[in-house]
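# Need a 3D model of the following:
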Amino acid sequence: MPSRENKSHKELMSEVKAHHQSSLPFVVFKYPHKRELKAILQSDTKLNYTTDFKHPGFVFSPFDDTQETILMSPDKYITAKLDTGIFRKDNNVPDYPVDGKEAVRYKKMVGEAVKEIQNTDLNKVVLSRSMEVATEKSAIEIFNELILEYPSAFCYCWYHPRVGCWIGATPEILLQVKGNRFTTVALAGTIEKSGDKKPNWTEKEKEEQQLVTLYIEEAMAGLGIEVKSSEVQTTDAGTLWHLKTTITGVVKVDQTARMIRTLHPTPAVCGIPLKEAMSYIRKHEAYKRKFYTGYLGEIEVEPQQATRLFVNLRCMELREAKAIIYVGGGITQDSDPLKEWQETIAKSRTILKVL
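Reported below is the predicted structural model:
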């Protein structure tokens, strides 16, 4: 049985740091709007995998759904009350120069995708890119600033010596199951915040969000699951606005694994139709997303089975003194290449702000 301890914020971080220095796997995370930190420590460097999502621990899955889902074994659980007073919040956002070559490349890629959508059965494709920046901050320092900066996001720092270190603050639920109830969201459409002004949504963003909602409703119907969808809401995530529909329902016994496989990847991170969009991404993105737009989260089995998974957005991979930041956007027939480029710049600020 794993050990369970309750410690102070500082003590938890100190233990996680020591685990990291010993090159042992760990994940430390915080749920949206919660004032509690959780850490799961694994005592060996074995890579464990899951397909049935019935074992306790923390799952980390890549975008490519043909690859295996990693399960971090919970040899030790630590919880701590969040103490926002003990860490410095750095509000200086460095002015990172725009990569002119990358701007030209990405806008050209978007323009070609728009033509493809206008002339084929492809309705939407999500195109992403990575950017590399130098940082002197440690993984723990970056995570501590993320939880202060983005209290409404799922914030995490995940490390395995055989895989690497990933850190993020994601606004998007993939699937939450507790007892026989489940929740998922259709999150799409993005506008950068401008002062106190509410966003003025265009048909492009509304259509993009509607495509995701319809896909999820149809996918659940295909599993024989009835759902209830909320009205479309405007929700904020850090410096960005999004459109969101919350979808709920009753899940049957042993359906969680099937639901996860059906939902991932969603049109919000891949496109519609899914098969054609995935094929287009593999052919045109020209880099490997790895765990960006995959999913991650905790599986609990006591006192009852509970699964809480999030889409891995607004994230970075930390390699020595550099951060690889991953950003992207949904392309439809109405997409403007310049605006899509600017959207990726806006999304990158979530992570740049804490580097």
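# all contacts plus neighbour counts: C-alpha atoms, from now on.
OK.
# tell me which element the residue nearest to Ser229 when sequence neighbours are not counted falls in.
Closest residue in space to Ser229, ignoring its immediate chain neighbours: Ile247 at 4.5 Å, by C-alpha to C-alpha, 6 or more residues apart in numbering. In this structure, Ile247 sits in strand 240-250 according to DSSP states H and E.
# contact partners of the helix or strand just after that strand?
Sequence-wise, the next helix or strand beyond strand 240-250 is helix 256-263, with elements assigned using DSSP H and E. Helix 256-263 is touched from outside by 51-53, 174-175, 177, 216, 219-220, 223, with contacts defined as C-alpha atoms under 8 Å, 6 or more residues apart in numbering.
# hmm, back to that, so what's the residue count around the residue nearest to Ser229?
The local packing of Ile247 (other C-alpha atoms under 10 Å) involves 19 other residues.
# thought it was touching Leu187?
No - checked against C-alpha atoms under 8 Å, the pair Ile247 and Leu187 is beyond contact range at 10.8 Å.
# Distance of the spatially most central residue of the chain relative to Tyr156?
Centroid check for the chain by C-alpha atoms, centre = their mean gives Asn312 as the closest residue, at 1.9 Å. Asn312 sits 10 Å away from Tyr156, taking C-alpha to C-alpha, to the nearest Å as the criterion.
# Another for comparison:
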Amino acid sequence: MSGKKHNYAILKKTKGNILVGVGPFKELAECPHTGVAFYKNNFALDELRPWKVPQEVFELSASDFAQFEKPNFAWDTLEPEGFTGVFSEINQAIQRGTFEKSVPVATEIGRLVSGDMLGLLRDLHLAGDNIYSYAWVEGDEGFCGYTPELLFHLRKGRFKTMALAGTARSDEHSIFAFDEKEIREHEYVAQTLVASLADLGMVKRSERRIMDLGSLLHFHTPLDIFMYGDYGIDFLLRKMHPTPALGPLPRTPKTLKLLHEWRDRLNAPAHFGAPFGLYEHGEFHAVVTIRGAYWKGNTLLIPSGCGVIEASRLTNEWRELGLKRKAVKANFGL
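Alright, predicted model coming up:
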């Protein structure tokens, strides 16, 4: 791969192989009917031409980004005051009945000291089971990461998605299975997804499981929908995003507006938690862009989010946010 090109889209598919699209990309407002296109949008879903048709597509290999030196960063201290204020506002809104749940974000900032930002892409091919590696690079900015969250997979009328919510350290496996607060948070997400998808088709909910990602544990419930009819991919993306795991509950214009305001105040990158997908000859696969790094120039942002419900406690949520950012850094060898 030529190091002179800095326009890439990368996504690991459900079958395990990782596709790379090389730009310049043709940009479309709607999903094409044939061929290959990546879907890249921000959290607000207000980009006018989110479909990106690549000039070239191939499978990612170990050598593709090996020439880029791994980056090193100097990290700013992340103070808790901003998050503490938002957490308090969410609690007050829950007490008023505006929300049952919302998802604030804390963002750590790093400054490039040595190496190359594209060195963050060097190990994307190593993404293990239950992990989808992803990346978007456009000039001197982009994002990449290793997300465990599938937004949905669509093929021939069969729609697969998941509820992913509830977090603990890997050494808490035995007690995590009985954690009432984490189970309640997960059930908010799972039950809301089932209810919202029931109009699309017959929903099959599997048992709640524990997903072990090495450093972190999550509750995970697979969902399968056998669809009643044909639905456009753009429609399904807007129906699914933000999922209850990343968005407010209930999801209304008022609660979404508050969530966007809180994200802006806490410096959440515009694409954090947004859908990133791949259309390939009639099949579509999209992930939720969490557990990632977002950069522009020499500045790197590592955000993390947490689900806040009535039972949430500030100290525990702040600790969870730190655990998630620590896992992201470990994924990138930082």
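# Now the TM-score, please.
Scored against TM-score structural alignment, normalised by the length of the second structure, the superposed chains reach a TM-score of 0.86; 324 aligned residues with a C-alpha RMSD of 3.0 Å.
# one step back: what sits in contact with each of Asn312 and Tyr156 of the first structure?
Gly168.
# quick one on the thing from earlier: quick one: contacts for the residue nearest to Ser229 of the first structure?
Taking C-alpha under 8 Å, 6+ apart, we find Ile247 of the first structure in contact with 183-186, 227-230.
# do the same with Gln233 of the first structure
With C-alpha under 8 Å, 6+ apart as the criterion, the residues that contact Gln233 of the first structure are 243-245.
# Give me the distance between the two termini of stretch 158-169 of the first structure.
12 Å.
# Break down the stretch 51-200 of the second structure into its helices, ranges please.
For the stretch 51-200 of the second structure, helices defined by DSSP state H, counting those that start in this stretch occupy the ranges 81-96, 173-176, 180-197.
# what's the closest of those helices to Trp318 of the second structure?
With C-alpha to C-alpha, the closest approach to Trp318 of the second structure among those belongs to helix 81-96: 8.3 Å.
# List the buried residues in that closest one.
For helix 81-96 of the second structure, the neighbour count (16 or more other C-alpha atoms under 10 Å) marks 83, 86-87, 90-91, 93-94 as buried.
# Just give me the closest of those residues to Gly297 of the second structure.
Of all the buried residues of helix 81-96 of the second structure, Phe83 has the smallest distance to Gly297 of the second structure: 25.7 Å, by C-alpha to C-alpha.
# Surely that closest one and Ala106 touch.
Yes - taking C-alpha under 8 Å as the definition, Phe83 of the second structure is a contact partner of Ala106 at 6.5 Å.
# Any idea how many residues pack against Ala134 of the first structure?
13.
# and the gap between whichever residue in the second structure pairs up with it and Phe178 of the second structure?
Under the alignment (TM-score structural alignment), Ala134 of the first structure maps onto Arg111 of the second structure. As judged by C-alpha to C-alpha, Arg111 of the second structure and Phe178 of the second structure stand 40 Å apart.
# how much space between the equivalent of the residue nearest to the centre of the first structure over in the second structure and Phe276 of the second structure?
Taking TM-score structural alignment, Asn312 of the first structure has Thr289 as its aligned residue in the second structure. Noted for Thr289 of the second structure: a distance of 7 Å to Phe276 of the second structure, by C-alpha to C-alpha.
# who touches both of these two?
In terms of C-alpha under 8 Å, 6+ apart, Thr289 of the second structure and Phe276 are both contacted by the residues Tyr134.
# Leaving out the residues flanking it, which one is nearest to the aligned residue in the first structure for Gly247 of the second structure?
Alignment note (TM-score structural alignment): Gly247 of the second structure maps to Cys270 of the first structure. Among residues not flanking Cys270 of the first structure along the chain, Val126 sits closest, at 5.0 Å (C-alpha to C-alpha, 6+ apart).
# contacting residues around the one you found?
Shown in contact with Val126 of the first structure (C-alpha under 8 Å, 6+ apart): 267-271, 277, 281, 328-331.
# hmm, back to that, ok, and the contacts of Gln233 of the first structure in the second structure?
Counting by both residues aligned by TM-score structural alignment, their matches' C-alpha atoms under 8 Å, the second structure reproduces these contacts from the contacts of Gln233 of the first structure: 243-245.
# wait, Tyr292 of the first structure sits on Ile325?
No - Tyr292 of the first structure is not in contact with Ile325 according to C-alpha under 8 Å; the separation is 9.2 Å.
# before we move on, the earlier item: dump the residue contacts of the residue nearest to the centre of the first structure.
Asn312 of the first structure makes contacts with 168, 170, 172, 291-296, as judged by C-alpha under 8 Å, 6+ apart.
# Kindly report the same for Ser138 of the first structure.
With contact set as C-alpha under 8 Å, 6+ apart, Ser138 of the first structure has no partners.
# hang on, the earlier thing: out of the contacts of Gln233 of the first structure, flag the one nearest to Pro25 of the first structure.
Set against Pro25 of the first structure, the nearest of those by C-alpha to C-alpha is Lys244 (33.8 Å).
# what's the spacing between the equivalent of that closest one over in the second structure and Trp136 of the second structure?
Here Lys244 of the first structure is matched to His220 in the second structure, going by TM-score structural alignment. Using C-alpha to C-alpha, His220 of the second structure is found at 26 Å from Trp136 of the second structure.
# do the same with Glu187 of the second structure
On the measure of C-alpha to C-alpha, Glu187 of the second structure and Trp136 of the second structure end up 32 Å apart.
# Looking only at neighbour counts, state which of these two leads.
Trp136 (23 against 19).
# Hmm, that one is touching Phe143, no?
Yes - under the criterion of C-alpha under 8 Å, Trp136 of the second structure makes contact with Phe143 at 5.4 Å.
# Which residues are in contact with each of the two?
With C-alpha under 8 Å, 6+ apart, Trp136 of the second structure and Phe143 have no common neighbours.
# re earlier: what's around the match of Lys244 of the first structure, how many residues?
Neighbour tally, His220 of the second structure, other C-alpha under 10 Å: 22.
# Also the one 4 residues further on?
Asp224 of the second structure is flanked by 20 other residues according to other C-alpha under 10 Å.
# ok, it touching Arg155?
No - using C-alpha under 8 Å as the test, Asp224 of the second structure is too far from Arg155 to be in contact (11.6 Å).
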